[in-house]
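> here is my input, please return the structure:
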Amino acid sequence: MENQIRSSANNQLVALVTGANQGVGFQIAKALAANGYTVYVGSRNQSNGEKAAAEIGGNAYAIQLDVTLKATIDAAAERIEKEQGRLDLLVNNAGISHAGKPGRTLEEIMEDGRATTASLEEIRTVWETNVFGVIAVSQAMLPLLRKSAAARIVNVSSVLGSLTWIADPTCWARDHFNVVYAASKTALNAVTLAFAIELEKENIKVNATSPGFTATALNNFQGTDSVEVGSREPIRVALDTDGPTASFTGPDGPSPW
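This next block holds a predicted model:
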């Protein structure tokens, strides 16, 4: 703990990555640690977080954080406040693609997410993590971000959330747009803009970024890109201290909202 407290005194940048025990979040946390950040590896399960932090090494520390539970969010904020005194970067990566019957294929998950038949219970569960969780964590960490000289929030979204792209009749992913996961990312993009517009006057940058179709637990590892490839753009955005605010980018560059 003493080393963690000392890191702030040495002006080492401090980051929190939610859902960082696996997948894209793990890759982001790993890259931040490799670039000199003190990184809090957020994980719903403390044991999984500790394993991930140990694998990352360096200045990576596990922190229990379930974005749907206010008590864990508040406890995480209090711990970072006590150990670091500020937060320079918040990466809202935690997300789920479905919350229905386990063991379904990606195709079955997409079918169950159709607007006309989707379970309201499943929609609420996914949105609780992907939308409300991001709002809750961002609000809780704002007092710490305001103590940074150049604070940033990065929200890990999806190109599936782009209404402009999906509205194009030639879009290959048009049939994959549903009210469970895809629409939650559209809502997340709106949340990103709302925070970006409000916080711009405080010089706190807020951006959304998409990993692309990455093989992770989100899609039963049926994505076409490896997690290393898919993590490149989120890592670039997370490390970019001089970038813009209110941007939405993906593997191919800027994405339409």
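> for the rest of this, base every contact and every neighbour count on C-alpha atoms.
Noted.
> for the protein, which segments are assigned as helices?
Along the chain, counting by DSSP state H, helices occupy 2-9, 23-34, 46-56, 70-83, 106-112, 120-127, 133-145, 163-167, 182-199, 227-230, 232-239.
> quick check: which of these is buried the most?
Neighbour counts averaged per stretch over these are highest for helix 23-34, at a mean of 24; criterion: mean count of other Cα atoms under 10 Å.
> just name whatever secondary elements that helix is in contact with.
Based on contacts counted as 3 or more Cα pairs under 8 Å, 6 or more residues apart in numbering; DSSP states H and E, the elements that helix 23-34 packs against are strand 14-17, strand 38-43, helix 46-56, helix 227-230, helix 232-239.
> which stretch among those comes nearest Gly23?
With distances scored as Cα to Cα, the stretch of these nearest to Gly23 is helix 227-230 (6.2 Å).
> ok, back up a step: using a markdown table, lay out the helices of the chain together with distance to Leu16.
Output for the helices of the chain, formatted as a markdown table (distance: least, Cα to Cα, whole Å):
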| stretch | distance to Leu16 |
| --- | --- |
| helix 2-9 | 13 |
| helix 23-34 | 8 |
| helix 46-56 | 12 |
| helix 70-83 | 9 |
| helix 106-112 | 30 |
| helix 120-127 | 21 |
| helix 133-145 | 9 |
| helix 163-167 | 29 |
| helix 182-199 | 17 |
| helix 227-230 | 20 |
| helix 232-239 | 11 |
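> closest one to Gly250 among those helices?
Distances from Gly250 to each of the helices of the chain were compared using Cα to Cα; the shortest belongs to helix 232-239, at 6.3 Å.
> out of the helices of the chain, flag the one nearest Ala15.
The minimum distance between Ala15 and the helices of the chain falls on helix 23-34, with 7.8 Å, by Cα to Cα.
> still on that earlier bit, the helices and strands packed on helix 23-34 into a markdown table, with extra columns for distance to Ala75?
Output for the helices and strands packed on helix 23-34, formatted as a markdown table (distance: least, Cα to Cα, whole Å):
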| stretch | distance to Ala75 |
| --- | --- |
| strand 14-17 | 13 |
| strand 38-43 | 12 |
| helix 46-56 | 13 |
| helix 227-230 | 30 |
| helix 232-239 | 24 |
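> so which of the ones you listed gets nearest Glu81?
Between Glu81 and those, the tightest spacing by Cα to Cα is seen for strand 14-17, at 10.9 Å.
> remind me what the closest one packs against, helices and strands.
So strand 14-17, by 3+ Cα pairs under 8 Å, 6+ apart, packs with helix 23-34, strand 38-43, strand 89-92.
> go again using 6 Å as the cut-off
Of the remaining helices and strands, those touching strand 14-17 by 3 or more Cα pairs under 6 Å, 6 or more residues apart in numbering; DSSP states H and E are strand 38-43, strand 89-92.
> one more, for comparison:
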Amino acid sequence: MELIYPHRLSTLGHPQRLAVFRLLMRRYPDRVPATEIARALDLKPNTLSAYVNALMQVGLVTQERVGTSLRYAVDTETMRETFDFLMKDCCRGRPDICLPRHYIAAPLERPAADRKFNVLFICTGNSARSIFAETILMTLAGDRFVAYSAGIAPRSELNPIAIEVLMQKGHDVSGLRSKNVAEFQTRYAPTFDFVFTVCDQAANEECPTWRNQPVSGHWGMPDPVKVDGTDAEKHLAFHQAYGALHNRISALVALPMASLDQISLQKAVDNLGQIDKGAVN
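Reported below is the predicted structural model:
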């Protein structure tokens, strides 16, 4: 059995196979269509097929057919087995020399008494979905959380329908503005406790290194800005995105933060990303 572990490590040693694996890790627990992986990594279909086949052969990735689409996900049990091997065999079971420092202290690091949880929502343009999330969280629990939002696109502006929906829901939109994620990667930026991607494209991008190893979640949903059709159909798409985010954020603020460790909180955040998933896809 131990012979498989060198093969897994060797498979991940190939830069582009590693890139596929990292993208799937960023999208966990989603299953990602092959076409989306190929587009995100600029790979030809036959090249991607060779990479995922190699990852599947060593058990790192699983495949599922949904209609005519092949979808892929990381096999987390295989990853645990591999890390167990590295920890027990190579490191002789010594967490003090092998685990990153922030994992040795298991309890969730909580804000000081005079600081709230800082949360960042990221999407492509910071024009609708992440703006919704920022506004909803500040409205629901501004006494315990400080919400920020940003986009990965170089330039963007607030979508007028998104602003209209927020105003209809009774939110204050006077301080909203579109921001780029680079604004939150300087040494003067807040230290984040949570970072969420609310669109697939943002999750597919290379992740920046965030200080303090925040709890991260992927809450992907379709972009209402891209919906074609009548005005009524466009407004419906925005209301659906707002509703799905409202449900997830309501569940987030209801979590018993004081009694959850880092791993339990991460699992809860992953589960929240599945709320209303069918309704918005």
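> now the TM-score, please.
Here the TM-score for the pair of chains, by TM-score structural alignment, normalised by the length of the first structure, is 0.40; 137 aligned residues with a Cα RMSD of 4.1 Å.
> one step back: okay, the helices and strands packed on strand 14-17 of the first structure in TSV with distance to Asp74 of the first structure and mean neighbour count next?
Formatted as TSV, these follow (distance: least, Cα to Cα, whole Å; neighbours: other Cα atoms under 10 Å):
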stretch	distance to Asp74 of the first structure	mean neighbour count
strand 38-43	13	28
strand 89-92	15	28
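> in TSV: these, plus distance to Arg236 of the first structure.
Formatted as TSV, the entries for those read as follows, by distance: least, Cα to Cα, whole Å:
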stretch	distance to Arg236 of the first structure
strand 38-43	16
strand 89-92	12
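> so for Ala76 of the first structure, which of the ones you listed sits nearest?
Each of these has some distance to Ala76 of the first structure by Cα to Cα; the shortest is strand 38-43, at 8.8 Å.
> in terms of secondary structure, what does that closest one contact?
Contact partners of strand 38-43 of the first structure among helices and strands, from 3+ Cα pairs under 6 Å, 6+ apart: strand 14-17, strand 60-64.
> could you list the buried residues of the last one?
Right, the one you point to is strand 60-64 of the first structure. Of the residues in strand 60-64 of the first structure, 60-64 count as buried by neighbour count, 16 or more other Cα atoms under 10 Å.
> quickly name whichever of the residues you listed is closest to Trp127 of the first structure.
Nearest to Trp127 of the first structure among the buried residues of strand 60-64 of the first structure: Gln64, at 20.4 Å, using Cα to Cα.
> surely that closest one is in contact with Gly49?
No - with contact taken as Cα atoms under 6 Å, Gln64 of the first structure and Gly49 are classed as non-touching, separated by 7.3 Å.
> hey, what's in contact with both of the two?
Taking Cα atoms under 6 Å, 6 or more residues apart in numbering as the contact definition, Gln64 of the first structure and Gly49 share the neighbouring residues Ser43.
> which stretches of the second structure form helices?
Read by DSSP H, the second structure holds these helices, from start to end of the chain: 4-12, 15-27, 34-41, 45-57, 76-85, 95-98, 101-104, 129-141, 160-168, 200-204, 231-253, 262-272, 277-280.
> so what touches the third one?
The one in question is helix 34-41 of the second structure. The list of residues contacting helix 34-41 of the second structure from outside it, by Cα under 6 Å, 6+ apart, reads 70-71.
> got the angle between that helix and helix 45-57?
110 degrees (axes from the mean of the first three to the mean of the last three Cα atoms, to 10 degrees).
> and helix 34-41 of the second structure with helix 15-27, angle?
For the pair helix 34-41 of the second structure and helix 15-27, the angle between their directions (the same axes, to 10 degrees) equals 110 degrees.
> which parts of helix 34-41 of the second structure are buried?
Of the residues in helix 34-41 of the second structure, those buried by neighbour count under the rule 16+ other Cα under 10 Å are 34, 37-38.
> would you list the buried residues of strand 60-64 of the first structure in JSON lines and tack on distance to Val24 of the first structure?
JSON lines is the format used below for the buried residues of strand 60-64 of the first structure (distance: Cα to Cα, whole Å):
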{"residue": "Ala60", "distance to Val24 of the first structure": "16"}
{"residue": "Tyr61", "distance to Val24 of the first structure": "17"}
{"residue": "Ala62", "distance to Val24 of the first structure": "16"}
{"residue": "Ile63", "distance to Val24 of the first structure": "17"}
{"residue": "Gln64", "distance to Val24 of the first structure": "18"}
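> which among the residues you listed gets closest to Thr125 of the first structure?
When those are compared for distance to Thr125 of the first structure, the smallest value, 19.7 Å, is given by Gln64; criterion: Cα to Cα.
> on that earlier part again, mind putting the helices and strands packed on strand 38-43 of the first structure into a markdown table with distance to Val191 of the first structure?
Supplementary listing: these in a markdown table, determined by distance: least, Cα to Cα, whole Å:
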| stretch | distance to Val191 of the first structure |
| --- | --- |
| strand 14-17 | 18 |
| strand 60-64 | 24 |
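> closest one to Ala140 of the first structure among these?
If you check each of those against Ala140 of the first structure by Cα to Cα, strand 14-17 wins as the nearest, at 12.2 Å.
> right, so of the helices of the second structure, which gets closest to Val66 of the second structure?
Nearest to Val66 of the second structure among those is helix 34-41; the distance by Cα to Cα comes to 11.2 Å.
> coming back round to it: the helices and strands packed on strand 38-43 of the first structure: which one's closest to Ser184 of the first structure?
Ser184 of the first structure lies closest, by Cα to Cα, to one member of these: strand 14-17, at 19.5 Å.
> and stretch 146-166 of the second structure, end to end?
Start to finish, the residues bounding stretch 146-166 of the second structure are 18 Å apart (Cα to Cα, to the nearest Å).
> any idea how far Leu23 of the second structure is from the closest residue to Met25 of the second structure other than its chain neighbours?
Of all residues not flanking Met25 of the second structure in the chain, Val74 sits nearest, at 6.4 Å (Cα to Cα, 6 or more residues apart in numbering). Distance, Val74 of the second structure to Leu23 of the second structure, by Cα to Cα: 10 Å.
> and the two? Which one has more around it.
Val74 (27 against 22; other Cα atoms under 10 Å).
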